[in-house]
Structures are given as C-alpha cells and as structure tokens.
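1. heads up, no residue letters with this:
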C-alpha cells in the first residue's frame, strides 16, 4: 500500500505515481509554484504550514467562501502526515485528492493520531 499509493507533495518518484501542484501548468510550472512547508520546532511538527484549512479541528476550520471537503477527516490527516495512504486502504479516488490546502500541527507523529497530539497553532504567532 505505502509503496504503491500516490505520493503527494512530490514532483517525481519513479515508478510510483505522484501528485504535486507544479504538475500540468506548462513549462514554467515548477518555478511559479509556491513551496510546501513541512518542519519541526519546539512547538511540534507542522505539516504544510501555508495551507489555508486547519484539519486539526473536527470539523476543520474553513473560510466562509470555501465549501467543506467531502473526504473523511482521518484520511485527510493520514494523507498530510505521510504524504500517501499508509495504514488505511487507498480509496478508489486516492490519486484524485487535493491535500495542498490542508495544514496540521502535532506534538508527535504516532499513527493512529491521538486527539491530545493535535495542536492548534495560529500562523501569526509562529516564527517563520
């Protein structure tokens, strides 16, 4: 499963299927696509820090003009944490997900996620 499912936030990984925002926008797409930011600091582990939707909350905190994502929250969290499906069976549409707007902060990367490991961080308070 983990070695054959679509790997997100990755430009190229032969022979595995990948999905990245820099795909399909023409010859200059790699240079015009913003970077995904995955990092750790004293506050925890931060996945896709620039994502607009905090999926640490249930339901996720959405902007008013943004409709809800129909994908199950546990699958969205797994996809952001591992960049692919590792534990759950890949759904039929696993190559058609869009995790690029989600963000998640954790104190530990254990799976399955424990509720106490999810941290709600305000992006304005975090040092860049």
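-> Looks like it arrived, so ask away. Keep in mind the model is a prediction, meaning the values are calculated, not measured.

2. all contacts plus neighbour counts: C-alpha atoms, from now on.
-> OK.

3. tell me, how many neighbours does residue 73 end up with?
-> For residue 73, the neighbour count with other CA atoms under 10 Å is 16.

4. Can you give me the distance of it to residue 54?
-> 11 Å (CA to CA, to the nearest Å).

5. Distance of residue 104 relative to residue 78?
-> For residue 104, the distance to residue 78 - CA to CA - is 10 Å.

6. tell me what the lengthiest helix in the chain is packed against?
-> Secondary structure assigned by DSSP state H gives helix 73-82 as the longest helix of the chain. When contacts are defined as 3 or more CA pairs under 8 Å, 6 or more residues apart in numbering; DSSP states H and E, helix 73-82 sits against strand 102-106.

7. Repeat the analysis, applying 10 Å as the threshold.
-> strand 7-8, strand 44-47, strand 102-106 (3 or more CA pairs under 10 Å, 6 or more residues apart in numbering; DSSP states H and E).

8. isn't there a strand covering residue 31?
-> No - counting by DSSP: H, G, I helix; E, B strand; the rest coil, residue 31 is not found in a strand; it is helix.

9. That one - how many residues pack around it?
-> 9.

10. For it, give its distance to residue 44.
-> Residue 31 is 29 Å from residue 44, by CA to CA.

11. hang on, the earlier thing: angle of the longest helix of the chain against strand 102-106?
-> 80 degrees (axes from the mean of the first three to the mean of the last three CA atoms, to 10 degrees).

12. Can you give me the buried ones in helix 73-82?
-> Using 16 or more other CA atoms under 10 Å as the test for burial, helix 73-82 gives 73, 75-82.

13. Included below, for side-by-side comparison, is a second structure:
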C-alpha cells in the first residue's frame, strides 16, 4: 500500500480560539480535513474531478479522536494524514495535530467511498484502488 504522509502547516488565529485563547475542539476536525484533502490531491485525486469522472465522493464515516494537549492563539501546528488501511469502499487514516514534536490531537478517521447520486456505498474507483495497491 502506498500510504505516504501528508503534512499541512496551520497557524492559530483568533477565529480558531475561545475567549481564553484556546483552540475550540471542533476546529481540529477542519485541520485534519485539510490534511486528508491534501493527501488525495498530492496523489493526483482532486475531489471534484473524482466526482465528475468516477461518480463518487469520499465522506467521513467515523472518527475516533483523543485530545491530549491544547493549542493556543499564535501556535504553529502541523496537521498530519497517513493512510492506515483500505478495505472494500473504506479508507482509514491515522491523523495527528502536532506542535513541534508534541502530539496535541490523535485520531483515526474512516472515510467511505459513496456514489454521487444517492450517497450509497461504492467501491473505490479502479484508478485510485490500483494506485493504493488494493482491489477496489
């Protein structure tokens, strides 16, 4: 499996934080989404093109998340996505949000491949499945 690792820098602004300058917990999901989107993009799979050419979308099915330490206003973070596995129409990512060497948030995110027209589960398109080294 050609998982690779994608890292996306994130700077924390006022809009990311609560009144105490601590990052609001739901914002970590946005940072992880950026990393997964870039993971696909770096491998030549743009969401719009995949939807148009293959008739499928990738949507979050489940997230298991552990908040370890808070991020604060002005922090420079790194959102990381790494493919952990592919099975049927599902891709599982290991994701972290880091401040330097410190892990702030860890998550396992399962993404489902679904048909554009009705959001029912679909097989991963052969071009992507082939790239990943698995059967779609």
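-> Received the coordinates, thanks. Fair warning: this is a prediction, and the values are worked out from it, not measured in the lab.

14. what's the TM between chain one and chain two?
-> Comparison of the two superposed chains (TM-score structural alignment, normalised by the length of structure 1) gives a TM-score of 0.29, and 67 aligned residues with a CA RMSD of 4.9 Å.

15. In JSON lines, list the buried residues of helix 73-82 of structure 1 along with distance to residue 18 of structure 1.
-> Shown next, in JSON lines, are these (distance: CA to CA, whole Å):
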{"residue": "73", "distance to residue 18 of structure 1": "21"}
{"residue": "75", "distance to residue 18 of structure 1": "17"}
{"residue": "76", "distance to residue 18 of structure 1": "16"}
{"residue": "77", "distance to residue 18 of structure 1": "18"}
{"residue": "78", "distance to residue 18 of structure 1": "16"}
{"residue": "79", "distance to residue 18 of structure 1": "13"}
{"residue": "80", "distance to residue 18 of structure 1": "14"}
{"residue": "81", "distance to residue 18 of structure 1": "16"}
{"residue": "82", "distance to residue 18 of structure 1": "13"}
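
16. now, the most widely separated pair of those residues?
-> Pairwise distances across those (CA to CA) peak at 14.2 Å, for the pair 73 and 82.

17. what are the ranges of the strands in structure 2?
-> 5-11, 56-67, 76-87, 90-99, 102-115 (DSSP state E).

18. Please name every helix or strand in contact with the fourth one.
-> Read that as strand 90-99 of structure 2. So strand 90-99 of structure 2, by 3+ CA pairs under 10 Å, 6+ apart, packs with strand 5-11, helix 27-42, strand 56-67, strand 76-87, strand 102-115.

19. got the ones you listed as CSV, with mean neighbour count columns?
-> As requested, these are exported to CSV (neighbours: other CA atoms under 10 Å):
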stretch, mean neighbour count
strand 5-11, 17
helix 27-42, 18
strand 56-67, 16
strand 76-87, 21
strand 102-115, 20
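
20. okay, the ones you listed in TSV with distance to residue 96 of structure 2 next?
-> Shown next, in TSV, are these (distance: least, CA to CA, whole Å):
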stretch	distance to residue 96 of structure 2
strand 5-11	9
helix 27-42	8
strand 56-67	9
strand 76-87	5
strand 102-115	4
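
21. looking at the ones you listed, which is closest to residue 129 of structure 2?
-> The nearest among those, by CA to CA, is strand 76-87 at 8.7 Å.

22. Quick one: work out the angle between the closest one and strand 102-115.
-> Using the same axes, to 10 degrees: strand 76-87 of structure 2 against strand 102-115 is 40 degrees.

23. wouldn't residue 128 of structure 2 be in contact with residue 58 here?
-> No - counting by CA atoms under 10 Å, residue 128 of structure 2 sits too far from residue 58 to count as a contact (11.8 Å).

24. Now for the residue lying closest to residue 19 of structure 1 once chain neighbours are set aside, how many residues are close by?
-> Closest residue to residue 19 of structure 1 apart from its sequence neighbours, by CA to CA, 6 or more residues apart in numbering: residue 8 at 4.7 Å. Using other CA under 10 Å, residue 8 of structure 1 has 23 neighbouring residues.
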